[in-house]
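Q: sequence unavailable; structure follows:
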């Protein structure tokens, strides 16, 4: 507290231009303000003001220190405001961007809406890499590793993709035992709406081996048609496990080539680091972290 009092005395003196005016704002005598600044200079081993009988001006060290003090007090005010808001009921519009696969998270979203009925969700489903700040999103949910330093992030869960087909398809065309066997099968691919390229299937390959040849029976930018077509026996697809949990549970799809798959993907929720987190955003982030467990 002594340090903060000294910092406040310094800031007020710098902004008002005198110890007398600073003292009036702080409810202290000019002498007390001057002594606080002097002790601060002694502790910092730096002169913060040029002083004479008529005026006082900041030294270069004082100017730099004033900028830092402003940031310190802004952080304190932000922390106080955040704590004060934390006791308020989350309400208002929350604009969130999700990948197309995020459509399969609607049960979680419905649970959130029942828990926080005063929050109005505005959901934008796209695999385009949106600009969170410029496009005015409160948060985004993304797969993969977050790399934007302007965004705060929280990990929501990991998942490993699965290669699946219907029992009828496998009975008709046979069960592929290695990734190379897929060149004789009907492969259903997901295509990136941004690049137009097919999403790769994450197979383990021995050193020196190239990627397996995967025929393109059809492709789609969303996973929903891939699930339906694979369940209907039209081919083999590579899909996230939480998207096909029901289909696998009731036997419409079966998992194959599990031992050849590598790597995991993950969900993160991200939001602008430059903004103070609102009660509705805090509620959303905490809720998703608690209830979204892809695997």
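A: Nice, I can see it. Since we're looking at a predicted model, the values are computed, not measured.
Q: switch to C-alpha atoms for all contacts and neighbour counts from now on
A: OK.
Q: roughly how far is stretch 267-286 from the heart of the chain?
A: Chain-centre distance of stretch 267-286: 8 Å, with CA atoms, centre = their mean, to the nearest Å.
Q: pull the residues that contact it.
A: By CA atoms under 8 Å, 6 or more residues apart in numbering, the surrounding residues in contact with stretch 267-286 are 78, 82, 85-86, 88-92, 94, 112, 119, 132-133, 137-146, 150-158.
Q: so which of those residues sit within helices?
A: Using DSSP state H, the members of these that fall within helices are 78, 82, 85, 112.
Q: okay, these in a markdown table with distance to residue 275 and neighbour count next?
A: Below are those laid out as a markdown table (distance: CA to CA, whole Å; neighbours: other CA atoms under 10 Å):
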| residue | distance to residue 275 | neighbour count |
| --- | --- | --- |
| 78 | 10 | 15 |
| 82 | 11 | 15 |
| 85 | 14 | 15 |
| 112 | 22 | 18 |
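Q: adding another structure so you can compare the two:
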């Protein structure tokens, strides 16, 4: 049985006439009349007696109305319950973040303070996850988007900063050009043990002789602050130590490449209210993240 046509039939009975029901439903009268006749043909029974004064239920129509109206009311109650739950934002939000992406920790904390009914699961990894297979609602991705079937919402761009401690600069001197880095002990971010690392500094490429390779920017920051190495750091890790003069930016005239940051999620026709609210919250929170990444702030 055509459920949409059944809902239209119930609407006609409640309205008392086809024309009134068509007006309330916002559809042409001929279309509504045709859908009711199709339903009658499908059920092989007359449901309505039509006259100039309106419509009247047949015995079969009365039986169908009694049962269908109860079912439709139950469906509406269920729909309202779902909408109400979504409006209160009670549920679970599953996120994927790059490791050590600290600004987003503060964002998630602020989001949960605003929406305490949302339980957040965060999976931190450098691995490119399959959002559908791994059950992730929204992923924060650094770099190019390789999954063309996913929806990507650009949020910001930034460049890593080459830094060293004042103590290390005093020891080795301030480098004036990229090749001068060869005389410094360097630490690099690497995704694999055997990964070859190159620093693209403007149009210059340097292959540092790394005394340390790690996929943990917090580790690199610690070693730089300790006066051990030159390294590259995301601006949200470098900004505060630079302002406090515990780190010194190097070779600012030779900037590292720009990274694009995107929120990525599966292309559902109707993302949940929780996901939509989270995406909007991220957009509104961005000025605070940009400020955190501002070395001169």
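A: Nice, thanks for sending it over. Not measured: the values here are computed from a predicted model.
Q: just to revisit the earlier point, make TSV out of the ones in helices among the contacts of stretch 267-286 of structure 1 and add distance to residue 281 of structure 1.
A: Listed next are those as TSV, based on distance: CA to CA, whole Å:
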residue	distance to residue 281 of structure 1
78	16
82	12
85	11
112	12
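Q: where exactly do the strands run in the stretch 151-295 of structure 1?
A: Per DSSP state E, counting those that start in this stretch, the stretch 151-295 of structure 1 carries strands over the ranges 151-159, 162-165, 187-190, 218-220, 236-239, 254-256, 265-272.
Q: which one, of those, ends up nearest to residue 21 of structure 1?
A: Nearest to residue 21 of structure 1, of all the strands of the stretch 151-295 of structure 1, is strand 265-272, at 38.5 Å by CA to CA.
Q: between the closest one and strand 151-159, how many degrees?
A: Orientation check (axes from the mean of the first three to the mean of the last three CA atoms, to 10 degrees): strand 265-272 of structure 1 against strand 151-159 gives 160 degrees.
Q: make JSON lines out of the strands of the stretch 151-295 of structure 1 and add distance to residue 21 of structure 1 and mean neighbour count.
A: Formatted as JSON lines, the strands of the stretch 151-295 of structure 1 follow (distance: least, CA to CA, whole Å; neighbours: other CA atoms under 10 Å):
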{"stretch": "strand 151-159", "distance to residue 21 of structure 1": "40", "mean neighbour count": "18"}
{"stretch": "strand 162-165", "distance to residue 21 of structure 1": "70", "mean neighbour count": "24"}
{"stretch": "strand 187-190", "distance to residue 21 of structure 1": "68", "mean neighbour count": "25"}
{"stretch": "strand 218-220", "distance to residue 21 of structure 1": "69", "mean neighbour count": "17"}
{"stretch": "strand 236-239", "distance to residue 21 of structure 1": "68", "mean neighbour count": "24"}
{"stretch": "strand 254-256", "distance to residue 21 of structure 1": "76", "mean neighbour count": "18"}
{"stretch": "strand 265-272", "distance to residue 21 of structure 1": "38", "mean neighbour count": "21"}
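Q: make a markdown table from those and add distance to residue 24 of structure 1 to it.
A: As requested, these are exported to a markdown table (distance: least, CA to CA, whole Å):
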| stretch | distance to residue 24 of structure 1 |
| --- | --- |
| strand 151-159 | 40 |
| strand 162-165 | 70 |
| strand 187-190 | 68 |
| strand 218-220 | 70 |
| strand 236-239 | 68 |
| strand 254-256 | 75 |
| strand 265-272 | 39 |
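Q: for the ones you listed, which one sits closest to residue 292 of structure 1?
A: For residue 292 of structure 1, the closest of the strands of the stretch 151-295 of structure 1 is strand 151-159, at 6.2 Å, according to CA to CA.
Q: if we can go back for a sec, and residue 102 of structure 1, which of the strands of the stretch 151-295 of structure 1 is closest to it?
A: Among the strands of the stretch 151-295 of structure 1, strand 265-272 comes nearest to residue 102 of structure 1, with 9.9 Å by CA to CA.
Q: structure 2: matching residues for the closest one?
A: Using TM-score structural alignment, strand 265-272 of structure 1 corresponds to residues 259-266 of structure 2.
Q: re earlier: and the strands of the stretch 151-295 of structure 1: which comes nearest residue 198 of structure 1?
A: Nearest to residue 198 of structure 1 among the strands of the stretch 151-295 of structure 1 is strand 187-190 (5.9 Å), distances taken as CA to CA.
Q: what about the closest one, how far off from structure 2?
A: Mean deviation of strand 187-190 of structure 1 relative to structure 2 after superposition (mean CA distance after the TM-score superposition for structure 1): 0.7 Å.
Q: and that strand, how far from the chain's centre?
A: That offset, for strand 187-190 of structure 1, works out to 28 Å (CA atoms, centre = their mean).
Q: closest one to residue 12 of structure 1 among the strands of the stretch 151-295 of structure 1?
A: The nearest among the strands of the stretch 151-295 of structure 1, by CA to CA, is strand 265-272 at 31.3 Å.
Q: packing partners for the host helix or strand of residue 38 of structure 1?
A: For residue 38 of structure 1, the enclosing helix or strand under DSSP states H and E is helix 30-44. Packed against helix 30-44 of structure 1 by the contact rule (3 or more CA pairs under 8 Å, 6 or more residues apart in numbering; DSSP states H and E) you find helix 2-16, helix 19-26.
Q: could I get those helices as a markdown table with distance to residue 174 of structure 1?
A: Formatted as a markdown table, the helices and strands packed on helix 30-44 of structure 1 follow (distance: least, CA to CA, whole Å):
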| stretch | distance to residue 174 of structure 1 |
| --- | --- |
| helix 2-16 | 74 |
| helix 19-26 | 83 |
